[in-house]
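>>> Predicted structure and sequence below. I'll ask about it afterward.
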Amino acid sequence: MYHVLIVDDHVDQREFLQFLLNNHPTSFQITEATNGKDALALFSKETFDFIITDVKMPFLSGIEFAEALRQKNIQIPILFISGYDDFNYVKKALTLQAIDYLLKPINPAEFNQQIDSLIQRSNQKKVQQQHLIDVEQLQTQKTITNLLHGIPFTELKHYEQTLLQTVFKEPFFVFLIESEPEQITELVQFLTSKNSKQWLHHRVSSSRIILFYLTQSLSVALNNIQLIEQHLDLNSANHHTMERSDLINKPDDLYAAYQVLETQLAHRFYEQSPNLTLAATLPTTSPTNELKVTQKIKEILHQSDLNALKLQIATLLNLYRNAAYESPMLTKFFFATLFKTILETSDFVLESQQSQLHQLLQVKKFSEIAPFFDDLLQKIAKRQAIIDDESNDYVREAKKYILNYYNQELNLETIARTINISPKYLSDLFIREEGIGISKYLKQVRMEKAQELLQHTTLRVGEISDQVGFSSHSYFIRNFRELFQMTPDAYRKMKRQVNK
């Protein structure tokens, strides 16, 4: 619907224009004014898509009204209507970027054509305005990011300083909220829909958002953040954590305030001060390091070495506890991923598995993470003891050897010789216990490793073929296609699209 302002000092003319608009295919919200002076006053409290105005009116003519709008930098399409065929009026109207100049009596067909032109011009104007808004918002977000990364305000470009001074035109409070990515995304959508001039928001990461509230009153800010927290609680059962700054008088102080909030958030979770030296060694500092830890966990599980697994988990827990630095949400995600990796790699079915993962992500203190792993490892150890009693030692040793040396040239004879058993006897034992032959098991292990490398590295297919133990690249590709019904390159492309 388009908001139209009709300006004319004759009531019958206004009614006729309304009649024509109501018979147009487009829907309109219509506001009226009897002269240019009254019409100009309306712009202090309303916005319009276009104007239809008479030229000659008391107090302020249509031409003077249009000039006043231009002086206020209000760019809006205008259709002038007059009973005077005066060239000077027409010339003046065109200099004011009028769509057209219609003479009374109005021809309905011509009027509808001009309305279509007004709608088109209005749509173009909205697109241009939205583009300018988008560009400004993007630049604002980029500039705030620079500040949060420690670039001093005085070293920002002049237009960036001006932009921040315009955005933060009054003192403000900062609220740092950390939660699950889906909840942060939903909050961004909620804040965007509200379009409040008091609230500004900046998404720091997938699990963090900063809210700026422009006010000097702490009580006003707290009342409003309470409404946002209520929205979060109503729309998600997931836990969120929040810290608030003191009053900030100028954007120059934003970086220091954010550092304080980060420290407060971490201290609440870890219950101790950060160690920056240890923080630099955390696996979550890079995706590559995270992948290495995950692969290490899988290798330990394939070797059925529960003591090594317990030691690895304990080492990681101690490292994160003593560093006391990483984002609490990222830390919870990291350990939840390890928890899930242990379950999937060990083929261990845990009752209420999803519930356990959900609870792990909701812990409020770092100390609450360890019990999840203690309980899981105890259950896996109990199951392993049962399996060990029933499994054949030769088969277990053969599998362990394959998992350790799958990237080398292996065959039944080599494996049998290593564990001091005849190839025929080992083959029969393996098929009886595992349901497949050793060659097929070796191929499965190699293909699983190839899947991991395709998904998590940028190695070429030929390099991956070498790393998983295939001497022929074409043989590797053929086997991969037979097992997964697609080429290695197609598999990598599919996984990247899924993970976007």
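Done, it's in. Numbers count the residues shown, from 1 in each chain.

>>> Please count neighbours and contacts with C-alpha atoms only from this point.
Will do.

>>> From Leu330, how far out is the residue nearest to the spatial centre of the chain?
When Cα atoms, centre = their mean is applied to the chain, the residue found nearest the centroid is Ser206 (5.1 Å). From Ser206 across to Leu330, the span is 9 Å (Cα to Cα, to the nearest Å).

>>> And the host helix or strand of Leu311, what does it pack against?
Counting by DSSP states H and E, the element that carries Leu311 is helix 306-323. Applying 3 or more Cα pairs under 8 Å, 6 or more residues apart in numbering; DSSP states H and E, we find helix 306-323 packed against helix 276-279, helix 287-302, helix 370-390.

>>> mind checking which of those is nearest Arg417?
helix 287-302 (21.1 Å; Cα to Cα).

>>> And the closest one, what's buried?
Glu290, Leu291, Val293, Thr294, Ile297, Lys298, Glu299, Ile300, Leu301, His302 (16 or more other Cα atoms under 10 Å).

>>> Kindly reformat these as CSV and extend each row with distance to Leu361.
Output for those, formatted as CSV (distance: Cα to Cα, whole Å):
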residue, distance to Leu361
Glu290, 18
Leu291, 20
Val293, 19
Thr294, 18
Ile297, 20
Lys298, 22
Glu299, 25
Ile300, 24
Leu301, 23
His302, 26
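
>>> And these, which is closest to Lys72?
When the buried residues of helix 287-302 are compared against Lys72 (criterion: Cα to Cα), the nearest one is Glu290, at 57.0 Å.

>>> The lengthiest helix in the chain packs against which elements?
Under DSSP state H, the helix in the chain containing the largest number of residues is helix 108-148. Judged by 3+ Cα pairs under 8 Å, 6+ apart, the packing partners of helix 108-148 are strand 50-54, strand 78-82, helix 158-167, strand 199-205, helix 254-270.

>>> One more pass at 10 Å, please.
strand 2-7, helix 11-22, strand 50-54, strand 78-82, strand 100-103, helix 158-167, strand 199-205, helix 254-270 (3 or more Cα pairs under 10 Å, 6 or more residues apart in numbering; DSSP states H and E).

>>> here's the one I want to compare it with:
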Amino acid sequence: MIIKVGDMYRILIVDDEKLERNGIKFLLKKTGTELEVFEASNGRDALELLKHQTVEILLTDIKMPYVSGLELAEKVSSQYPEMKIVMFSGYSDFSYAQTAIRYGVSDYILKPVDPLEFQKTMKKLLEEIEREKAEEVQQIKTQDYLYQFFLQNYLYGGKVDIEEMKRNLDFQQYHYMVLIQTSSSFFEMEEEIFKEKLKEEIRRDFFYLNLNAGEGLFFFKEKHSDYALLCREIYQFFKLRYNTECLLAVSEELKSFEELPAVFGALEMVLEDQFYQPEKHIFSLKENEDRETNAALGDAELLKRILEDIHHRDMGHLKNILSS
């Protein structure tokens, strides 16, 4: 994956002669593109720097101490295959160029470097990186849309190939679902902006499924987390940042992919008609199940007392129970 700092690409210049590195930096400034430039005086230092610093383009001399440019190119193309490599050399021997290409070098420029040739090479590489980045973003979006389409169809009871979905969606990594309903058409807003802002606010990643204009479903990876607290943070995010009221229902821990439709249905039932309880905004399946269990236990206890009074012919007590 290509990583940028804002709109700035990162470039590493490797040459054992400082004068040569300064010359390359001067030519880079002439490109008119904002770049973050790093330097190393040999291949060994360059490899050490790359362990801690991501760069998009490597500009390296071929003849250096410790680790040559060809050795560096071989290691870089193996460890960082997405990186573009440009090699400078005073050797016009075609065999060097052949070896460089075999090691994944994008371009081979003879010294002394011709400024116009250098500018053309850099323009071509930067355009290539931009194109690859755009293709990558489009591929991710397309894949995400497919995930959302098939998952939504599955949750609402559509016929899907479950095994194929499990392979592609990899939902074993998600352990909790949170269903959010808003009183407005909040989820019609720009999806990417909203998602990134929420991730920054709650400091965790999630998978988001847009169900409709007023409903969104969120999948979280954390197995051991305070989801009541998380839901309060999300509620405050909606209320304070977007002035939007919302209701949230959190599932219990997900046990399998096959149970997703049933859990989703239970979350929807929990939130049904809850807008008539303005004092409460956060609900959970566990809380709902506990309440239903307690109600069932209460009914059982009442029935037990009625049967005891009938058995003992205590009509007065029975009358009190039935009227209470």
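Alright, I've got the coordinates. Just so we're clear, the structure is a prediction, and the values are computed from it rather than from any experiment.

>>> Where in the second structure does the longest helix of the first structure fall?
Aligned using TM-score structural alignment, helix 108-148 of the first structure spans residues 115-155 in the second structure.

>>> so how much does the matching stretch differ from the first structure once superposed?
Superposed on the first structure, stretch 115-155 of the second structure shows a mean distance to its aligned partners of 1.7 Å (mean Cα distance after the TM-score superposition for the first structure).

>>> Give the aligned range of the helix or strand that Lys91 of the first structure is a member of in the second structure.
Using DSSP H and E, Lys91 of the first structure sits in helix 87-95. Under TM-score structural alignment, the counterpart of helix 87-95 of the first structure in the second structure spans residues 94-102.

>>> Could you do stretch 475-491 of the first structure as well?
Using TM-score structural alignment, stretch 475-491 of the first structure lines up with nothing in the second structure.

>>> What lies in contact with that stretch?
Stretch 475-491 of the first structure has contacts (Cα atoms under 10 Å, 6 or more residues apart in numbering) with 443-444, 446-447, 450-451, 454-455, 460-462, 464-466, 468-470, 473-474, 492-494, 496.

>>> Mind doing that once more with 8 Å?
With Cα atoms under 8 Å, 6 or more residues apart in numbering as the test, stretch 475-491 of the first structure has contacts from Met447, Leu454, Val461, Ser465, Phe470.

>>> quick one: which of those is nearest to Pro171 of the first structure?
Distance to Pro171 of the first structure, by Cα to Cα, is smallest for Leu454 among the contacts of stretch 475-491 of the first structure, at 50.7 Å.

>>> For whichever strand or helix holds that closest one, grab the matching residue range in the second structure.
Per DSSP H and E, Leu454 of the first structure falls inside helix 438-456. On the second structure, no counterpart of helix 438-456 of the first structure exists by TM-score structural alignment.

>>> That helix - contacts with which helices or strands?
helix 393-405, helix 423-434, helix 461-467, helix 488-499.

>>> Looking at those helices, which is nearest to Ile51 of the first structure?
Per Cα to Cα, nearest to Ile51 of the first structure of these: helix 488-499, 48.7 Å.

>>> can you give me the angle the closest one makes with helix 438-456?
If you take axes from the mean of the first three to the mean of the last three Cα atoms, to 10 degrees, helix 488-499 of the first structure sits at 50 degrees to helix 438-456.

>>> And helix 488-499 of the first structure, what's buried?
Buried, per 16+ other Cα under 10 Å, within helix 488-499 of the first structure: Pro488, Tyr491, Arg492.

>>> Then stretch 169-186 of the second structure?
If you call a residue buried by 16+ other Cα under 10 Å, then stretch 169-186 of the second structure has these buried ones: Leu169, Phe171, Tyr174, His175, Tyr176, Met177, Val178, Leu179, Ile180, Gln181, Thr182, Phe186.

>>> Output the helices and strands packed on helix 306-323 of the first structure in TSV; the columns should cover distance to Leu360 of the first structure.
Shown next, in TSV, are these (distance: least, Cα to Cα, whole Å):
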stretch	distance to Leu360 of the first structure
helix 276-279	22
helix 287-302	18
helix 370-390	7
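
>>> looking at those helices, which is closest to Leu338 of the first structure?
Closest approach to Leu338 of the first structure among those (Cα to Cα): helix 287-302, 6.7 Å.

>>> what angle do that closest one and helix 306-323 make?
150 degrees.

>>> looking at the second structure, where would I find the counterpart of helix 287-302 of the first structure?
So helix 287-302 of the first structure sits over no part of the second structure, by TM-score structural alignment.

>>> related to what we said a few turns ago, point out the most buried one among the helices and strands packed on helix 438-456 of the first structure.
Mean neighbour count (mean count of other Cα atoms under 10 Å) peaks for helix 461-467 among those, with a mean of 18.
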